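Participant: Have a look; sequence and predicted model below, questions after that.
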Amino acid sequence: MKKVLFFFLFFSLSTNVLAFNKVMTNISPYKTFNIKFNQKLDPKNDLLNSIKIVDSKGSKINVDVKIGSNQKSLLINPPDGGYTYGETYYLTVENLKSSLGKTLKNPYSLKFTISDLIITGTYDVTVGGFTAYKKITINGLKNYNGNVKYKYDVDAKFYKIGETASLIIPKETVIVYFYDEKNNLLGKATLNVGKSATSKSFVITK
């Protein structure tokens, strides 16, 4: 779901134009930036070079930029698939002209950080007569749609969502490490496996 964030900038011939420098955190990865102006934009503006977003490594992010229907705003849509969770980006708007020939004297700059991905899930655990023997099934995850595999800190084997693991765990807790389809570590979660239970909740943390 796209969310829209508004800003208002002024075209002026004055040399005393404010430099808009903002820092924002906890931004949705699907945020659309709507930058409004006090005058209509010149349709000849080179938007590809006037609007730039780079990540924390300096890599340019390809975004779709459009002039609004009233010609007094810019819509900066997120990249395909959204921004990366937890990443910091830098947005710069410069070298724009209005339809009256006035210029945006100082560039507008925004530093924004995307919110961390919070993944939750549920699991079932069955404790055997020999209490160190446990059967654990991770039922599913919320807020993550990609393929996931995981392993327990007491076992090197990887499991899939819905697969039951039969393990010897002498402790009452076990740590689970979750990986995406490219083997990147998504995070870990601690499961309480001291007693049999169903649909217990957990949160994946970095």
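Facilitator: Happy to help now that I have it. Source: prediction; values computed, not measured.

Participant: only C-alpha atoms for contact and neighbour calcs from this point on.
Facilitator: Will do.

Participant: and residue 49, helix, strand or coil?
Facilitator: helix (DSSP: H, G, I helix; E, B strand; the rest coil).

Participant: distance of it from residue 93?
Facilitator: To residue 93, residue 49 is 9 Å away according to CA to CA, to the nearest Å.

Participant: Look at the nearest residue to residue 113 once chain neighbours are set aside and say how many residues are nearby.
Facilitator: Using CA to CA, 6 or more residues apart in numbering and skipping the chain neighbours, the partner closest in space to residue 113 is residue 88 (4.2 Å). Using other CA atoms under 10 Å, the number of residues around residue 88 comes to 19.

Participant: what does residue 152 give?
Facilitator: For residue 152, using other CA under 10 Å, the count is 20.

Participant: Please give me every residue in contact with it.
Facilitator: Shown in contact with residue 152 (CA atoms under 8 Å, 6 or more residues apart in numbering): 174-177.

Participant: With distance to residue 54 added, can I get those residues in a markdown table?
Facilitator: Converted to a markdown table, the contacts of residue 152 look like this (distance: CA to CA, whole Å):
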| residue | distance to residue 54 |
| --- | --- |
| 174 | 39 |
| 175 | 36 |
| 176 | 34 |
| 177 | 31 |
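
Participant: Okay, one more to line up with it:
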Amino acid sequence: MTEETPGATGPHGLTRRTIVKGAAWSVPAVAVAIAAPTASASDTSTCPSLPVPGAWVTSTSGTGNSAFAGWNNTTRTEDGFTFIRDSDSSSTPYVYTISTFVDLEAGRSYLFRLDYVAGRGCTSATGPGATSVNTDLRFAVGTEAFGLRSTQSTGAYAVVTHLPPCATGFSTETETLQGILEPTQTGPVPVAIQFVAYPTLEGNNDDYYVIPSIVCL
């Protein structure tokens, strides 16, 4: 089961770097509110948690620039992952995947949640910088896809709701993707978050800031 929950928009949610493409970009100030999971755990003593950010494994394919992509908690109490890297290819996408395993128990129910902020890759509202290119977001637990989103209609999935075009400025949209997993076997289950930056040699790709979490039901 998957669910999408739209949130509030704000001009300071995830603003694109204002320096040249390819340079390092500072961590964005996430001012929009991302609610913590509200489900209560039935047995907190045995409820697993996702590993610390540094324990997740990163893999890439394709060609991307050196803009920021990594874990940070400088603007929030939760650990989040910021992806603002761009594809540097005109023919193949740049794919950036972070993954881990979490031990689950058969017969229990687990709520997996991904709070995220999506933002345009524009560096200006007009002119050459007013162009951005689609980035897909995939959130999967085991064999279940709990979230598939695109920032533009050229993407493979449902488009992020209410994300405005570059011409209106640097507004963002906050949403939640979540799903319930009821494993039939006890043991480790893979969790993966993947960003697919569509090919581009000119416009920047759109951006994401994500916070994954798990709650025992």
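Facilitator: Nice, I can see it. Since this is a predicted model, take the numbers as computed values, not measurements.

Participant: Can you give me the TM-score here?
Facilitator: The TM-score (TM-score structural alignment, normalised by the length of structure 1) is 0.30; 105 aligned residues with a CA RMSD of 5.3 Å.

Participant: re the thing from before, which of residue 49 and residue 93 of structure 1 has more residues huddled nearby?
Facilitator: A direct count of neighbours by other CA under 10 Å for residue 49 of structure 1 and residue 93 places residue 93 higher, at 19 against 12.

Participant: was I right about that one contacting residue 52?
Facilitator: Yes. With contact defined as CA atoms under 8 Å, residue 93 of structure 1 counts as touching residue 52 (6.7 Å).

Participant: could you point out which element follows the one helix or strand residue 99 of structure 2 maps to?
Facilitator: If you go by DSSP states H and E, residue 99 of structure 2 is part of strand 94-104. Of the helices and strands lying after strand 94-104 of structure 2 in sequence (DSSP H and E), the nearest is strand 110-119.

Participant: returning to that earlier point: now do the contacts for the residue nearest to residue 113 of structure 1.
Facilitator: 55-56, 111-114.

Participant: The same query, at a cut-off of 7 Å, please.
Facilitator: Residue 88 of structure 1 is in contact with 55-56, 112-114, counting by CA atoms under 7 Å, 6 or more residues apart in numbering.

Participant: same deal with residue 73 of structure 1?
Facilitator: Here residue 73 of structure 1 is in contact with 34-37, 67 (criterion: CA under 7 Å, 6+ apart).

Participant: In strands, which of these appear?
Facilitator: 34-37, 67 (DSSP state E).

Participant: Just the closest of the residues you listed to residue 150 of structure 1, please.
Facilitator: Of all these, residue 150 of structure 1 sits closest to residue 34, with 39.8 Å by CA to CA.

Participant: so that closest one sits right up against residue 5, yeah?
Facilitator: Yes. Contact criterion CA atoms under 7 Å: residue 34 of structure 1 and residue 5 qualify, at 5.7 Å.

Participant: Tell me which of these two has more neighbours.
Facilitator: Neighbour count, other CA under 10 Å: between residue 34 of structure 1 and residue 5, residue 34 has more, with 20 against 12.

Participant: ok, so what distance separates the more buried one from residue 92 of structure 1?
Facilitator: Taken as CA to CA, the span from residue 34 of structure 1 to residue 92 of structure 1 is 13 Å.

Participant: now do residue 137 of structure 1
Facilitator: For residue 137 of structure 1, the distance to residue 92 of structure 1 equals 47 Å [CA to CA].

Participant: Looking at these two, which is more packed in?
Facilitator: Ranked by neighbour count (other CA under 10 Å), residue 137 of structure 1 and residue 92 place residue 137 first, with 21 against 16.

Participant: Now the more buried one. Nearest residue, chain neighbours left out?
Facilitator: Ranked by CA to CA, 6+ apart and with sequence neighbours excluded, the top spatial neighbour of residue 137 of structure 1 is residue 164, at 4.5 Å.

Participant: these two touch, right, the one you found and residue 135?
Facilitator: Yes. Residue 164 of structure 1 lies in contact with residue 135 (CA under 7 Å); the separation is 6.5 Å.

Participant: Do I have it right that residue 186 of structure 1 meets residue 180?
Facilitator: Yes. Residue 186 of structure 1 lies in contact with residue 180 (CA under 7 Å); the separation is 6.4 Å.
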